[in-house]
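Student: missing the sequence, but the structure's below:
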């Protein structure tokens, strides 16, 4: 709700009058109040053609926005005109100070961290108290999200068809975005079912943007929720928060965006995987890309550049959201476990270790030695098959829940690698194979000096495994004979080829037990 000009005293609304007009409303600013009048229009997605419809819309705007800013939305007023058949309904609001608008604060380089924490807390509190129900849950389903994505893809293609502005988008980034979206959604049924089961789908804000947030001394005021279509306001709470994160990124505040999402997740107790956070930010960027293309079709030349920037942002987040099963293999002494742990830590993802799974299945602590010759004891073929089956079953559940998995094992048997490929395909996940390679003398030195741990393999076992291992031609060879950081960079380049170290990393602020 823009205010024109600045008052001499910061944080106070200006005394002079102002006006702002949108395609469906006119806002008049007088003194300390703002008066919002609905236009008598019917653009297709809403109908304000009658005074009764406008009154109902004003009343609904008051009810919905008072959930976030009760002291801003003061009530329903009327404008009366001589000879008019019906008084014109008007939403009466407390006028907000322009110098406290979040978008302007961000552009001006102000410190907004504390204000964003307050916004995150306010949003989490609202979501905790928000209306829920079957009609709300339906909009948070995988099918509903897929339908919204497909509608937006179709609209973008239609807007850019037949020489429309930004026509290169439909043949450039849009096909990749569509493929990444479809693959993510196809394998994530359990994730979206669990979001519904946990009550994460709420009647939220629907259009949380920095220009509609005012950072006052006594806390933020969040204005202008989406009121004309309930189904667009029924959404995953994380999707609601992702809208502001996307907007902050577009304002050049990527670190603040990531921090805001982390704080929202903390205050709401939401253990969503980072992949879902990136997916929702991508969705919001793509929707805004579509809106920019609409403006471009209306003659706004600068909007084409904006659309390209937003599509780039959507693609960056979709690529980062891609769920992957990363196989980190190699012979004993190759440094595979060290690399796997460092890689999982750098990516902020789940690490599964065949050595630990093997001993867990045997009912012994992972650090307890259980040495045996090649193919003997806990390393008999049937035990190995059981170990890999259990590891992959755990990986399957994690992948379906949106979690990328780094799987640390030798992966020397082609049949186990084929089984891993089946798991990746069935969960719509990428499969990345890394084979650790170190000089023979380095590997031997590591085995000779290694202390007790999950792995029991010594030099004789390593030699026997080298003779029996199947070729692995499709694996990316990673040099693990030297600097660990160099090996991690090489592995990251294979796992995230478009952006090994994305500028915005969404990590959990904590992990839920259980």
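Tutor: In hand now; what should we look at? This one's a predicted model, so the numbers in the text were calculated from it and none came from an experiment.
Student: from now on I want contacts and neighbour counts done on CA atoms only, so please keep to that.
Tutor: OK.
Student: for the closest residue to residue 230 other than its chain neighbours, give me its contacts.
Tutor: Distances taken as CA to CA, 6 or more residues apart in numbering put residue 203 closest to residue 230, at 8.0 Å, once the chain neighbours are dropped. By CA atoms under 8 Å, 6 or more residues apart in numbering, the contact set of residue 203 is 127, 130, 131, 132, 136, 230, 233, 234, 235.
Student: return the distance of residue 203 relative to residue 478.
Tutor: According to CA to CA, to the nearest Å, residue 203 stands 48 Å off from residue 478.
Student: please spell out the PyMOL selection for the buried subset of the contacts of residue 203.
Tutor: Buried members of those can be picked out in PyMOL with the line below, counting by 16 or more other CA atoms under 10 Å:
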select buried, resi 127+132+136+233+234+235
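Student: just checking, which of the contacts of residue 203 belong to helices?
Tutor: With helices taken from DSSP state H, the overlap with the contacts of residue 203 comprises 127, 136, 230, 233.
Student: can you lay out the residues you listed as CSV showing distance to residue 430?
Tutor: Compiled in CSV, the ones in helices among the contacts of residue 203 are given as follows (distance: CA to CA, whole Å):
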residue, distance to residue 430
127, 33
136, 32
230, 36
233, 32
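Student: residue 350: how many residues sit nearby?
Tutor: Residue 350 has 17 neighbours, counted by other CA atoms under 10 Å.
Student: use this one as the comparison:
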């Protein structure tokens, strides 16, 4: 079989990912199904069983059943018996349901008893799609040459452009109420992100695993150092439903400023500190070779929002963000047919170095204040 494409030996021991999430790409449609259903008020739409009964055998939550139904609809699997089998063997459905596998009768009963509620969900989905179409039409009209990342590459961004961006963002932020999030939940969010960074990245970037674990350990120490500051940000209402993924390629220097690709589908991902969001945009400017533009952006934000930048907290946010952004960059290295391995490897290492650099700056800022934190963060190779 020398002249044929050969597969792997099925008895060969392989280091498989430790969690199902690693099998599901970031652009997989099941992530949209999951985010869409999680944002719905199922009781308002007419689903029964949204409140857990105090007695009797536990039932499947209608959200789980609705995800199975939508998955079957989108993948042309109308049969309840086929959906039962797919729940037992299909990795996408295992991810979507948390490895739950209702039997075919349960699936059929849900479909029969929830007809009106499912039609309400379809109406809600159509409304969402209409909004996306409007957004796509607006996006198509944005000139590529005026996107912020292109302007940064040409060195054509002026301070007046940054002032216009900040005015646009400030108007948006001021209209947002503080999110209903506890300080403990905000702290748990960062613990989860750091743990996930370490788990995913050490499996992909095996040669840098020591440096990754060290950086994640340092970020845990940083989290302890800024804990009181995080609590104050929550208490003062700076955690809001923001854009969620504000990068230079999402900002257009038109008049007025255009901002696209807000994470409309996930309230959880949008709910962040306004300083975190602007700090992320500044971080991306730094990665693109324009750190001075990022500094001007942060100064303008502080003045416009009357929110003096806490250097220790800012660099903590930026260190975490850089490491999180390293995850999807590293994930490209797992693709078998990829012609830009070196590009994605450089991108991943660039994010790691940014994460380490801002960790060092966070340590310096905390040491200059009341917190003492000694960190040994050397560059990665």
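Tutor: Okay, I see it. Since we're looking at a predicted model, the values are computed, not measured.
Student: what value does the TM-score take for this pair?
Tutor: For this chain pair, the superposition-based TM-score is 0.63 by TM-score structural alignment, normalised by the length of structure 2; 270 aligned residues with a CA RMSD of 3.2 Å.
Student: ok so, going back, residue in structure 2 matching the residue nearest to residue 230 of structure 1?
Tutor: Matched by TM-score structural alignment, residue 203 of structure 1 corresponds to residue 241 in structure 2.
Student: if I look at that match, how far off is residue 165 of structure 2?
Tutor: Using CA to CA, residue 241 of structure 2 is found at 18 Å from residue 165 of structure 2.
Student: against structure 2, where does the longest helix anywhere in structure 1 fall?
Tutor: Ranked by residue count under DSSP H, the longest helix found in structure 1 is helix 274-297. Using TM-score structural alignment, helix 274-297 of structure 1 corresponds to residues 311-334 of structure 2.
Student: what residues does that stretch touch?
Tutor: Residues contacting stretch 311-334 of structure 2 (CA under 8 Å, 6+ apart): 26, 193-194, 197, 200-201, 204-205, 219, 222-223, 226, 229-230, 275-276, 279-280, 283, 338, 341, 344-345, 347-349, 351-352, 354-359, 361-366.
Student: show residues contacting stretch 162-175 of structure 2.
Tutor: Outside of stretch 162-175 of structure 2, the residues within contact range by CA under 8 Å, 6+ apart are 240, 242, 253, 257, 274, 293, 296, 297, 300, 301, 304, 305.
Student: okay, and which of these map to helices?
Tutor: Mapping the contacts of stretch 162-175 of structure 2 onto helices (DSSP H) picks out 274, 293, 296, 297, 300, 301, 304, 305.
Student: what's the spacing between the last one and residue 274 of structure 2?
Tutor: With the distance defined as CA to CA, residue 305 of structure 2 ends up 10 Å from residue 274 of structure 2.
Student: comparing those two, which residue is more hemmed in?
Tutor: Higher neighbour count among residue 305 of structure 2 and residue 274: residue 274, with 24 against 17, using other CA under 10 Å.
Student: identify the residues contacting the counterpart of that one in structure 1.
Tutor: Structural correspondence for residue 274 of structure 2 with respect to structure 1 (TM-score structural alignment): residue 237. Contacts of residue 237 of structure 1 were listed using CA under 8 Å, 6+ apart, and they are 127, 200, 201, 202, 204.
Student: what about the helices in the stretch 101-250 of structure 2?
Tutor: Remark: helices assigned in the stretch 101-250 of structure 2 by DSSP state H, counting those that start in this stretch are 104-113, 115-140, 148-154, 159-174, 183-204, 209-225, 227-235.
Student: I'd like those helices laid out as CSV, including distance to residue 80 of structure 2.
Tutor: Converted to CSV, the helices of the stretch 101-250 of structure 2 look like this (distance: least, CA to CA, whole Å):
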stretch, distance to residue 80 of structure 2
helix 104-113, 5
helix 115-140, 15
helix 148-154, 48
helix 159-174, 46
helix 183-204, 35
helix 209-225, 44
helix 227-235, 46
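Student: and among these, the most buried is which?
Tutor: With neighbours defined as mean count of other CA atoms under 10 Å, these peak in mean count at helix 209-225, which reaches a mean of 19.
Student: what packs against it?
Tutor: With contacts taken as 3 or more CA pairs under 8 Å, 6 or more residues apart in numbering; DSSP states H and E, helix 209-225 of structure 2 sits against helix 183-204, helix 311-331, helix 341-368.
Student: swap in 7 Å and give it another go.
Tutor: Here helix 209-225 of structure 2 touches helix 183-204, going by 3 or more CA pairs under 7 Å, 6 or more residues apart in numbering; DSSP states H and E.
Student: matching residue 144 of structure 2 against structure 1, which residue comes up?
Tutor: Aligning on TM-score structural alignment places residue 144 of structure 2 opposite residue 98 in structure 1.
Student: of all pairs in the contacts of residue 237 of structure 1, which one is the farthest apart?
Tutor: Checked with CA to CA, these reach their widest spread between 200 and 204, with 10.6 Å between them.
Student: between those two, which one's more packed in?
Tutor: It is residue 204, of residue 200 of structure 1 and residue 204, that has more neighbours when counted by other CA under 10 Å, with 29 against 22.
Student: so who does that one touch?
Tutor: Shown in contact with residue 204 of structure 1 (CA atoms under 7 Å, 6 or more residues apart in numbering): 127, 130, 233, 234, 235, 237, 240.
Student: wait, which of the residues you listed is closest to residue 352 of structure 1?
Tutor: Residue 352 of structure 1 lies nearest to residue 237 out of the contacts of residue 204 of structure 1, by CA to CA, at 29.9 Å.
Student: ok, now how distant is the closest one from residue 125 of structure 1?
Tutor: Taken as CA to CA, the span from residue 237 of structure 1 to residue 125 of structure 1 is 11 Å.
Student: neighbours around the residue nearest to residue 38 of structure 2 when sequence neighbours are not counted, how many?
Tutor: With CA to CA, 6+ apart as the measure, residue 63 is the residue that lies nearest to residue 38 of structure 2, at 7.3 Å, once sequence neighbours are left out. Using other CA under 10 Å, residue 63 of structure 2 has 19 neighbouring residues.
Student: just the element for residue 63 of structure 2, please.
Tutor: Assessed by DSSP states H and E, residue 63 of structure 2 sits inside helix 62-74.
Student: what helices and strands are in contact with that helix?
Tutor: Other elements packing on helix 62-74 of structure 2 under the criterion 3+ CA pairs under 7 Å, 6+ apart are helix 29-39.
Student: now the helix it packs on against helix 115-140, angle please.
Tutor: 120 degrees (axes from the mean of the first three to the mean of the last three CA atoms, to 10 degrees).
Student: give me the buried subset of the contacts of stretch 311-334 of structure 2.
Tutor: Neighbour counting by 16+ other CA under 10 Å classes 193-194, 197, 200-201, 204-205, 219, 222-223, 226, 230, 275-276, 279-280, 283, 341, 344-345, 347-349, 351-352, 354-359, 361-366 among the contacts of stretch 311-334 of structure 2 as buried.
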